[in-house]
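A.B. asks: All I have is the shape, not the residue letters:
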């Protein structure tokens, strides 16, 4: 029993300490307005205060804290990307994650597991070798393993995949990890609120006001707010926000589904990913199998889940772990993945002065949470892009300076 719970039992007349401060009335002006109280938005607010001393911040959320993609992902953290830009960016995020529980004073259940990306063909194996060399060049712990090494490390894995898609090798990324997604959002939210940021749930942005090409305020379902700095951190809702400013992006929104099973006795301490089979799987600290597949085949602004997803994913899962055929699924869900043509995010300044964008995360958003917030806070405070996100500028699509991160997708899209 925790000390806080014991205190509540022994002294029930004392008011319990709230995890979040009481919500304050929405004021009519703030220095910075962050749209979206998911991991990225709350991390941005936190680092604005901690690193740059900017405290007059309102975080506006149309639903509830962490109720968007932050609460709908499969919690994988890694930095084994293909491009130098991606490797540097996500490696800094992994480093921040490793100390984040202490930083935010909350148990994130961060667990280093090791991450396998399976290769089922010669071409896939060549890509794994390519990624391994890029990773090693930047000091990232990644290497290609053969079948014997995989068999020894993951004895329950069927390397022949039922004879349909035999595994030829894999990229093994030792720092691959898992963390509680809701705890990340709550931790950043509490830390930001304790330092002065205001978080306003059930507050939907309905318009953004400008004058002379610069932001002057936002309209919400609860009234108008004057501000000259607005940050969009809304994942699959990004096109709705950018449309308010007539900013064009190449984003397309797809549903990305996942599910969990009933708890099982622990047997899988690694993260297993197969881009060829369109499936990834890990086992949670409670014993559930957490599983996902590729994007739905057509653009859709929806978080509905389907039987087609479950059927297709289960078929491929049984090729990898045939003994789980009788295991029951407990829950399935979907998020809205905002995809760019080069599978890399859009971050930083925009043509509208004072409006900053953070989107295009596709399937990568959760693992980028700390570094996304930190670099975006720097960009807002200094009026120029942080060096780590310069390659992710919106303008790259106009000048054809694409990043090309598709080869590092966890699942084939």
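C.D. replies: Good, I have the coordinates. Nothing here was measured: the structure is a model prediction, and the numbers come from that model.
A.B. asks: all contacts plus neighbour counts: C-alpha atoms, from now on.
C.D. replies: Noted.
A.B. asks: How about the contacts made by residue 372?
C.D. replies: 40, 43-44, 93 (Cα atoms under 8 Å, 6 or more residues apart in numbering).
A.B. asks: Same question for residue 226.
C.D. replies: 28-30, 216-218.
A.B. asks: can you tell me the helix or strand for residue 40?
C.D. replies: Using DSSP states H and E, residue 40 sits in helix 39-52.
A.B. asks: From the contact counts, what lies against that helix?
C.D. replies: Contacts defined by 3 or more Cα pairs under 8 Å, 6 or more residues apart in numbering; DSSP states H and E place helix 39-52 against strand 32-35, strand 57-60, helix 181-194, helix 369-382.
A.B. asks: what about versus this one:
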């Protein structure tokens, strides 16, 4: 039985951090209060629940740097307004390589920061003079901006003694750290509900368009209809499915990436370590027996090849915590988010082997992860160039906020604010059109993005 339709100004499909952020900025920036958030599960229960909860303001392209700088400004506003309920910290990102003169990385730094690069990039080529200030505090208000480039092995070992001695350079991005994704979402939800916005547990199964939109939704007690003047596709891994209901095709695929988290009983990772990424590719070391076994498996054979860079490690739960997280987004095979997650049983061993190259003390956990270790993952919804899609869809009155592969939580606030501005017809920053479908008509920009696509997955 289908119940009669009710109505709203804006229906947002997806109640993860992105959909919530769109609703939040519609309320606080534009006074739109008749909003319904629709999700088949609880708010923030799918991709948002698997977030790495990291943020940074440097990217190899100035548009993405400006975008995430804006996102961090908004996060800081929320941290101040809430008494730092979102647990914002700032120890930075430490990007490590064994190359002593990584000219391409330095060029990317300058390109990403643009005209500000000269004032923001500080190079340290010796251990003397004490110019480099390590992250002695996790207080986001006390951290410097910019990036410190460490090009001296003695200096690196002085301040990062747990890292392998062959690390030749570290790019310490300072306006970077982590937050609580759940607390961020809850803070925004409270403002949405206080303004009269609703969250409904319902799965959208069809969208019809006439003078307005009619959404068919399946709830626990039957099927209902919802009329909406405008619709927002913020469906995360189901981004393309919702687009198809509008008769549209988006250049987005879903790739499942995994992490492990466990109690660091051996204290292999210092609690003060920034979020640290090994930029270098590597060949994993296997015994002859292990190589034979892996070569016999379709999914295992990739582990015998040169693996990409990007393996990362981070202490969890602040200075007083005891857990660590390791991740490595090396999977490149798209999969259907409606199917069972393609959990790879080899992943914990693989990521430990890879991370041990950067931090040798992690070898103590090979083959003996502590009891209670978590092996989990989430879908990266991504365009081929790995830039987001934010703004109007082809269908009049329909908008989108998604394809935020690997950088959803760090850009949630800016994504919400930009999408809300598009909906309200408000002014946008100069870079906003580059995040719409219109960028595919800009051949020069697309050539740039094709060249730099893999650099966005850190």
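C.D. replies: Alright, I've got the coordinates. Fair warning: this is a prediction, and the values are worked out from it, not measured in the lab.
A.B. asks: Could you tell me the TM-score of the two chains?
C.D. replies: Once superposed, the chains reach a TM-score of 0.85 (TM-score structural alignment, normalised by the length of structure 1), with 377 aligned residues with a Cα RMSD of 2.3 Å.
A.B. asks: thinking again about what came up before, dump the contacts of residue 372 of structure 1 to JSON lines, plus neighbour count.
C.D. replies: Formatted as JSON lines, those follow (neighbours: other Cα atoms under 10 Å):
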{"residue": "40", "neighbour count": "32"}
{"residue": "43", "neighbour count": "27"}
{"residue": "44", "neighbour count": "31"}
{"residue": "93", "neighbour count": "23"}
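A.B. asks: Most widely separated two among those residues?
C.D. replies: 44 and 93 (13.4 Å; Cα to Cα).
A.B. asks: just checking, residue 389 of structure 1 touches residue 345?
C.D. replies: No: look at residue 389 of structure 1 against residue 345 with Cα atoms under 8 Å: they stay out of range, at 9.0 Å.
A.B. asks: Please list all residues in contact with the aligned partner of residue 359 of structure 1 in structure 2.
C.D. replies: Taking TM-score structural alignment, the alignment pairs residue 359 of structure 1 with residue 402 from structure 2. Shown in contact with residue 402 of structure 2 (Cα under 8 Å, 6+ apart): 18, 233-236, 239, 381, 388-390.
A.B. asks: So which of these are in helices?
C.D. replies: 18, 239 (DSSP state H).
A.B. asks: can you tell me how far residue 179 of structure 2 sits from residue 88 of structure 2?
C.D. replies: Counting by Cα to Cα, to the nearest Å, the separation of residue 179 of structure 2 from residue 88 of structure 2 is 4 Å.
A.B. asks: SS state for residue 399 of structure 1?
C.D. replies: Put simply, residue 399 of structure 1 is coil when judged by DSSP: H, G, I helix; E, B strand; the rest coil.
A.B. asks: Tell me how many other residues surround it.
C.D. replies: Neighbour count of residue 399 of structure 1, defined by other Cα atoms under 10 Å: 8.
A.B. asks: what about it, distance to residue 82 of structure 1?
C.D. replies: Applying Cα to Cα, the value for residue 399 of structure 1 to residue 82 of structure 1 is 22 Å.
A.B. asks: Ok, residue 327 of structure 1 next?
C.D. replies: In terms of Cα to Cα, residue 327 of structure 1 sits 35 Å off from residue 82 of structure 1.
A.B. asks: swap in residue 361 of structure 1?
C.D. replies: 16 Å.
A.B. asks: same check, this time on residue 200 of structure 1
C.D. replies: 38 Å.
A.B. asks: Ok, residue 192 of structure 1 next?
C.D. replies: From residue 192 of structure 1 across to residue 82 of structure 1, the span is 33 Å (Cα to Cα).
A.B. asks: Tell me which of the two has more neighbours.
C.D. replies: The neighbour count for residue 192 of structure 1 versus residue 82, taken as other Cα under 10 Å, is higher for residue 192 (27 against 23).
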